[in-house]
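Student: Task: produce atomic coordinates for the following.
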Amino acid sequence: MPGATPNIGASVRQRLLNRARERGIDYNLLLLRFLNERVLYRLSRSPYRDSFVLKGAMTFDFWVDAGHRPTRDIDLLGFGQNDPDALAAMFREILATEVEPDGLEFDPESVEGERIAEADRYPGVRVRADARLAGARLRLHIDVGFGDAVTPEPSVVSFPTLLDFPAPEVRIYPPETVVAEKFEAMVDLGIANTRMKDFYDIWLLADAIAFERPVLANAVRSTFLRRGTPLPTGVPPLALTQEFAANPEKARQWQAFLSRTGLDEVPALDSLVDVLQRFLLPVLRDDEGDRHQWDPEAWTWRA
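Tutor: As a prediction, the model looks like this:
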């Protein structure tokens, strides 16, 4: 794996270790966060920069200062062909992009792609590759989905960096579409839903962003239409009811999610579904001329 300067890699590892100790963060997760950040930088410097939009948990690094759940993967929306071999070849080129030395080395022979389908709902391609940082072996995971409706249009942002390296300039999902996709999964899956991360993610975004209700409503309508899920009418969807929160299996899954991610200062599930009702149900109203804006401090919609 050519191309890295050992002294740079050792320096990066030491600085990341110092940061992990100072902030009480898992060092291995921080290594993966650095890996993913620098892969995004290579993508932003490659001819394929416009072929993907960043989505998933990494987008929260741009919207919230702290408190988001850790992630090991890069999630992307892809445009064009979704053939695993073609995507593997594409990322082989991306990882070989010439950039300022950051200590990372990638093994081009290890890059591989395979089809994925989470419960047959969201087909896509998973790309994996091996990397090293001054002797530390890292495994890169990139999930690429296709065909989702993104409303409003993605914007280009400077992605936050851990250390003093150039920032990736990447296209990023709008928070409205993040909320819409997670809300659609809640409605569609109902009591079978095990995606506790979606409840937390929507709560975190609603606690941080002053959404414009017409924009969010448009994103919700577009996502539900694209995925063939009817919009809830009349009564709240099951996932936003006390019946759901009181289900012993859901309570166990919620506690397991909190324990696994190490998150604290998060509402209990019964309180969470109540506040998410307050945020999400008004978005379903078909109010012409709606100009409401979300107040994240007061947790209410204001005209």
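
Student: okay, CA-based contacts and neighbour counts for the rest of this
Tutor: Will do.

Student: list the contacts for the most centrally placed residue in the chain?
Tutor: Using Cα atoms, centre = their mean, the residue of the chain that lies closest to the mean C-alpha position is Gly56, 1.5 Å off. Taking Cα atoms under 8 Å, 6 or more residues apart in numbering as the definition of contact, the neighbours of Gly56 are 74-76, 178.

Student: Next, the second sequence, to be compared with the first:
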Amino acid sequence: MKNVMQLKALVKNYARKYGLNEPVTMQVYMLQRLLVRIVASEYRDDLVVKGGFLMGALAGFEARSTKDLDTTAWHTAVNEESVRLMFTEICGVDGGDGITFKVEGIKTITEQRRYHGVKVNLVAVYEGMRVPLSVDVTAGDPITPNPVKRVFPLMLEGEVVEAWSYPTETVLAEKLETVLSRGTATSRAKDFYDLYVIASIPDSYLSCTYL
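Tutor: Just a heads-up that it's a prediction; the model follows:
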């Protein structure tokens, strides 16, 4: 990217093309650039992508956008100190794009959650433009059978990055549990949409052995 005006124009055109919210589209772009740094860091085999960001990779970010990045730490203990160190080091990785990332705050998130986690508030800075970002890191999530390597398309570059993620079977199990536990009257529309997306994935992506 040559400059911030060019980036804003590309994001604006992308958002208009697909009928997306422009600020959210910019956040998705910056989260993708953060993922580039994660896979280039020593934590590449530790953080497992899940949630809306993963659904965006499955459905296409133009069809399923998100404002944050949900992950599970596969090896590292999850507490405020360890996660702060992790993301301070990740933010120090040069992504070759002129964007800098900075940790703004860390807090433990246990309220109404089954698994312990930490929320990382970051800011992406590019030529004076500041984009707030949020990353959740949890621990103790059951992943069946194991994390899988998945290709994540980069929105504007026409490139991809490969990162560890939940297997589709675990995504489906969690979505079904969410819908059944909340009931059809209280479930979010995106939960049903995510189930539709998963059902549309070719059979080769799902193993009946683990369902």
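
Student: What TM-score do the two superposed chains give?
Tutor: Here the superposed chains carry a TM-score of 0.86, computed using TM-score structural alignment, normalised by the length of structure 2; 209 aligned residues with a Cα RMSD of 2.4 Å.

Student: Select from the contacts of Gly56 of structure 1 every entry located in strands.
Tutor: Using DSSP state E to define strands, the subset of the contacts of Gly56 of structure 1 located there is 74-76.

Student: which residues of structure 2 does stretch 27-35 of structure 1 align to?
Tutor: Stretch 27-35 of structure 1 falls opposite residues 22-30 of structure 2 when the two are matched by TM-score structural alignment.

Student: and the residue of structure 1 most remote from its centre, helix, strand or coil?
Tutor: In terms of distance from the mean C-alpha position of structure 1, Asn7 ranks first, at 32.3 Å (Cα atoms, centre = their mean). Asn7 of structure 1 carries the three-state label helix when classified by DSSP: H, G, I helix; E, B strand; the rest coil.

Student: tell me which residues in the lengthiest helix in structure 2 are buried?
Tutor: Among the segments of structure 2 that qualify as a helix by DSSP state H, the longest is helix 22-39. Along helix 22-39 of structure 2, these residues count as buried under the neighbour rule (16 or more other Cα atoms under 10 Å): 22, 24-39.

Student: Leu138 of structure 1 looks like it's in a strand, true?
Tutor: Yes. Secondary structure assignment (three-state DSSP) places Leu138 of structure 1 inside a strand.

Student: what's around it, how many residues?
Tutor: 18 (other Cα atoms under 10 Å).

Student: quick one, what contacts it?
Tutor: 32, 35, 130-132 are the contacts of Leu138 of structure 1 under Cα under 8 Å, 6+ apart.

Student: could you dump the residues you listed to a markdown table with distance to Glu243 of structure 1?
Tutor: Formatted as a markdown table, those follow (distance: Cα to Cα, whole Å):
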| residue | distance to Glu243 of structure 1 |
| --- | --- |
| Leu32 | 38 |
| Leu35 | 42 |
| Asp130 | 45 |
| Ala131 | 46 |
| Arg132 | 48 |
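
Student: Val170 of structure 1 sits in which helix or strand?
Tutor: Counting by DSSP states H and E, the secondary-structure element that holds Val170 of structure 1 is strand 169-172.

Student: which residues in structure 2 does that strand match up with?
Tutor: Going by TM-score structural alignment, strand 169-172 of structure 1 sits over residues 162-165 in structure 2.

Student: what residues does the matching stretch touch?
Tutor: 39, 44-45, 47-50, 54, 147-152.

Student: of those, closest to Arg114 of structure 2?
Tutor: Closest approach between the contacts of stretch 162-165 of structure 2 and Arg114 of structure 2, by Cα to Cα: Lys50, at 15.4 Å.

Student: What does that closest one correspond to in structure 1?
Tutor: Superposed on structure 1 with TM-score structural alignment, Lys50 of structure 2 falls opposite Lys55.

Student: Please apply the same query to Thr138 of structure 2.
Tutor: If you follow Thr138 of structure 2 across to structure 1 using TM-score structural alignment, you land on Gly145.

Student: can I assume its match sits in a strand?
Tutor: Yes. With three-state DSSP as the criterion, Gly145 of structure 1 is part of a strand.

Student: Compute the distance between Ala206 of structure 1 and Ser11 of structure 1, please.
Tutor: When distance is defined by Cα to Cα, to the nearest Å, Ala206 of structure 1 is 38 Å away from Ser11 of structure 1.

Student: These two: who's more crowded?
Tutor: Neighbours per residue (other Cα under 10 Å) separate Ala206 of structure 1 from Ser11, with Ala206 holding more: 23 against 15.

Student: hang on, Trp160 of structure 2 packs against Arg150?
Tutor: Careful, residue 160 of structure 2 is Val; it's not Trp. No. Counting by Cα atoms under 8 Å, Val160 of structure 2 sits too far from Arg150 to count as a contact (9.8 Å).

Student: Which of those two has more residues huddled nearby?
Tutor: For Val160 of structure 2 versus Arg150, the count of surrounding residues by other Cα under 10 Å is larger for Arg150: 18 against 14.

Student: What does that one correspond to in structure 1?
Tutor: When the structures are aligned by TM-score structural alignment, the residue of structure 1 matched to Arg150 of structure 2 is Val157.

Student: contacting residues around that match?
Tutor: For Val157 of structure 1, the residues meeting the contact criterion (Cα under 8 Å, 6+ apart) are 169-172.

Student: At which residues are the helices of the stretch 1-150 of structure 1 located?
Tutor: 6-23, 27-44, 60-63, 84-95 (DSSP state H, counting those that start in this stretch).

Student: and for the third one, what are the contacting residues?
Tutor: Counting by Cα under 8 Å, 6+ apart, the neighbours of helix 60-63 of structure 1 from elsewhere in the structure are 68, 159-160, 205, 208-209.

Student: Taking the residues you listed, please make a ChimeraX selection of just the buried ones.
Tutor: For anyone working in ChimeraX, the buried entries among the contacts of helix 60-63 of structure 1, judged by 16+ other Cα under 10 Å, can be selected with:
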select :68,159,205,209
